[in-house]
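> what would the 3D arrangement of this be:
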Amino acid sequence: MRIIFSCLFLITFFSSLAQEEVKPEIKPIVKIDSLYREDQFFFSMTYNMFTDIPTQFKQNKFSLGLSAGFLRDMPLNKKRTVAIATGLGLSYQNYYQNLNISRDGAGAIIYGVNSYSEFVSNRYRQYSVDLPIEFRWRNSTFDSTRFWRIYGGVKLSYVFSNSSILDDGETTYKINNNSDINKFQYGPYLAAGYNTWNIYIYYGLNPLFNSATTISGEKINLKTLNAGLIFYIL
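Take a look at the predicted model:
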C-alpha cells in the first residue's frame, strides 16, 4: 500500500509541475514598410510683409498669415530621401499698413498713402486656394519620423475673396473683392528644419495689384513676402 500511495503522490506532484510550466510568449511579427511616403498635412504661421513699396509706405502691428493643407509625396530614389510633392491648401493673409483704399464721390476706388495720424485703422486681407509643387530632400529612414529636411518649390494661388477696411475717424470704407487685386498669384518658397519645426519663407513674384493701379500716377508694385514657421504632421 505504501508503494501505491507513493506512486500516486509522485504522479500528482509531477502533474502539478507540468501545469505550472510557463509557455513562451509568441510575439507577432511586425512588418516595416520600407516603401514609405512622407504624405503630410501641413500648417504654417507667418509674418506678412511687402516689398517694392511706394513712397512713405509703412506697416504697423503684426500682420498674420495662416495656411493649411495636404501634400502627396512621390519619392525619386531607392532610399526615398529625394522626392517631389504636390498638394492643395487654403491660406488667410492679413496686412496692416497705410495704403488707404477708399471711394471718391462718384463711387470709384481711389488709393493713397497717408500718415497714421490721418486714420484710425486700416487693413487688407485675402483668402486663397493654394497649389504647392515642391522638390524635397530629407535624411529620413523607414523606421524614424525625426529627420532633417529641405523642401523648396513654387506655390500657385487663386484669391477667391479679398477685402480692405479703412476707418478714417469719420467714415468706414469697406471694399470687398476689389477687382484691382490680382486673383492669380505665384512665387517660390523654402521650408527647412528638423522634425516638426521648420522655418518657412515665401516671396510673391507678381504684384498684388494689377498693372493699371496707381497712386498719383505711380504704379503700385507691391509684392508679398511671408516668413515664419511651417509644421508637418504625418
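
> drop to CA atoms for contacts and neighbour counts, all remaining ones
Will do.

> just the strands in this structure please.
Taking DSSP state E as the test, the strands found in the chain are 40-51, 64-75, 82-96, 99-103, 109-113, 121-138, 148-167, 172-176, 184-194, 197-203, 214-215, 218-219, 223-233.

> sequence B follows; please return its structure for comparison with A:
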Amino acid sequence: MRNYLILIVFFASLQIASAQVEEAKDSIVKELDNKYREDQFYVSITYNLLGDKPEGVSQSGFSSGFHLGFIRDFPINKRRNIAFGVGLGLSSNSFNHNFLISKDSDGEFNYSVLDKSEVNYSKNKFATYMVEVPLQLRWRTSTAEEGKFWRIYAGVNVGYVLFNSSKFRGDLGTIKHSKIDSFNDLQYGLTMSAGFNTWNVYVYYGLNSIMSNARIDSESVDMNALKVGLIFYIL
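As a prediction, this is how the structure comes out:
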C-alpha cells in the first residue's frame, strides 16, 4: 500500500510539474506575441525609368537605383500582422538618356535632346542622392515564431535630394554639372513591395516631377521616376 501511495504522489507531482511548464510556455509565447514586431533593415536594387518624357527624349543603357535604410514597425491589431512602418534611409539613382544638360555663356542651364546621328557620346546621365522617409501600411502572415512569411507593404516614400549631378562624355567633350537648381529638392511617390521570405518585388511611382522650371524649347520637362526592382528585408 505504501508503494502505491508513493507512485500516486510521484505521478501527481509529474502532472503538476507538466502543467506548470505548459503554463510557463503559454506565458512566454503570450509575452512574445504581445511584443512581436517586424523592425527591419532593407536593401533595394532598382531599374529606373523616366515617365512623361518630352518628345524625342529616350533612355539607353541600364539606369540603376540603390536604396538602404531601416523601418520601425508599429503593429495595430491583436494578431500583430497589420502594422504601420516608418523608416529612414538613403538612396542613389541614375538615369541614362539623350537629354543634355549644359550651360550657356551666361552660366544659365540649358536643356536639349541629343540626336545620335549627329552627336556621338558614350555617357549621358543625371543622378540624384537622397535621404528618404518610407511610410508603409504593412500586412504579413508572420508570427513571433515564424520567420518565413508572405508580405504586402504599400505606402509612400518621401525623399529630399542632398546632391544632384549630370555627366556627358562624347563629341562635345566632357560636360559635368552639379547642384543643378532645376531639380526638385523634394521628391515623393507611391511604393509597394510584395513577396515571400527574402525575395520581394519593389515598385515606386513618382507623384511629382524630377525637375521644375526646365524647358526644351517651349516644352516643359515634367519627367517623373518609375523604379522597379527587388527589395530585401533583414531582421
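
> could I get the TM-score for this pair?
TM-score for the superposed pair, counting by TM-score structural alignment, normalised by the length of the first structure: 0.85. Supporting figures: 206 aligned residues with a Cα RMSD of 1.5 Å.

> so which of the strands of the first structure comes closest to S15 of the first structure?
strand 223-233 (56.2 Å; Cα to Cα).

> got the angle between that closest one and strand 64-75?
For strand 223-233 of the first structure against strand 64-75, the angle by axes from the mean of the first three to the mean of the last three Cα atoms, to 10 degrees is 60 degrees.

> what span of the second structure is strand 223-233 of the first structure aligned with?
Residues 224-234 of the second structure are matched to strand 223-233 of the first structure when aligned by TM-score structural alignment.

> check how far the matching stretch sits from its aligned residues in the first structure, on average.
Compared with the first structure after the fit, stretch 224-234 of the second structure shows a mean deviation of 0.4 Å (mean Cα distance after the TM-score superposition for the first structure).

> list the buried residues for that stretch?
224-233 (16 or more other Cα atoms under 10 Å).

> equivalent analysis for stretch 38-55 of the second structure, please.
38-50, 53-54.

> and W199 of the second structure, how many residues sit next to it?
Counted with other Cα atoms under 10 Å, the neighbours of W199 of the second structure add up to 14.

> that one maps to what in the first structure?
Using TM-score structural alignment, W199 of the second structure sits opposite W197 in the first structure.

> might you report the residue contacts of that match?
Shown here is W197 of the first structure, whose contacts under the criterion Cα atoms under 8 Å, 6 or more residues apart in numbering are 229-232.

> show me the subset of the residues you listed that the second structure keeps too.
Retained in the second structure (both residues aligned by TM-score structural alignment, their matches' Cα atoms under 8 Å) from the contacts of W197 of the first structure: 229-231.

> what's the burial count for the nearest residue to Q59 of the first structure once chain neighbours are set aside?
Sequence neighbours aside, Q97 is the residue nearest to Q59 of the first structure in space, at 4.1 Å (criterion: Cα to Cα, 6 or more residues apart in numbering). A count of nearby residues for Q97 of the first structure, using other Cα under 10 Å, gives 22.

> any idea how far F184 of the first structure is from Q97 of the first structure?
Distance from Q97 of the first structure to F184 of the first structure, counting by Cα to Cα, to the nearest Å: 22 Å.

> same deal with I220 of the first structure?
Computed as Cα to Cα, the I220 of the first structure to F184 of the first structure distance reads 17 Å.

> the more surrounded of those two?
I220 (21 against 14).

> quick check: the more buried one touching T214?
Yes. Look at I220 of the first structure against T214 with Cα atoms under 8 Å: they come within range, at 5.3 Å.

> any idea which of the strands of the first structure gets closest to I11 of the first structure?
Proximity to I11 of the first structure (Cα to Cα) singles out strand 223-233 among those, at 62.1 Å.

> tilt between the closest one and strand 197-203?
Using the same axes, to 10 degrees: strand 223-233 of the first structure against strand 197-203 is 150 degrees.

> outside of strand 223-233 of the first structure, which residues touch it?
40-53, 65, 191, 195-208.

> for P75 of the second structure, the count of nearby residues, please.
Other residues close to P75 of the second structure by other Cα under 10 Å number 21.

> please name the nearest non-neighbouring residue to it.
Among residues not flanking P75 of the second structure along the chain, A83 sits closest, at 3.8 Å (Cα to Cα, 6+ apart).
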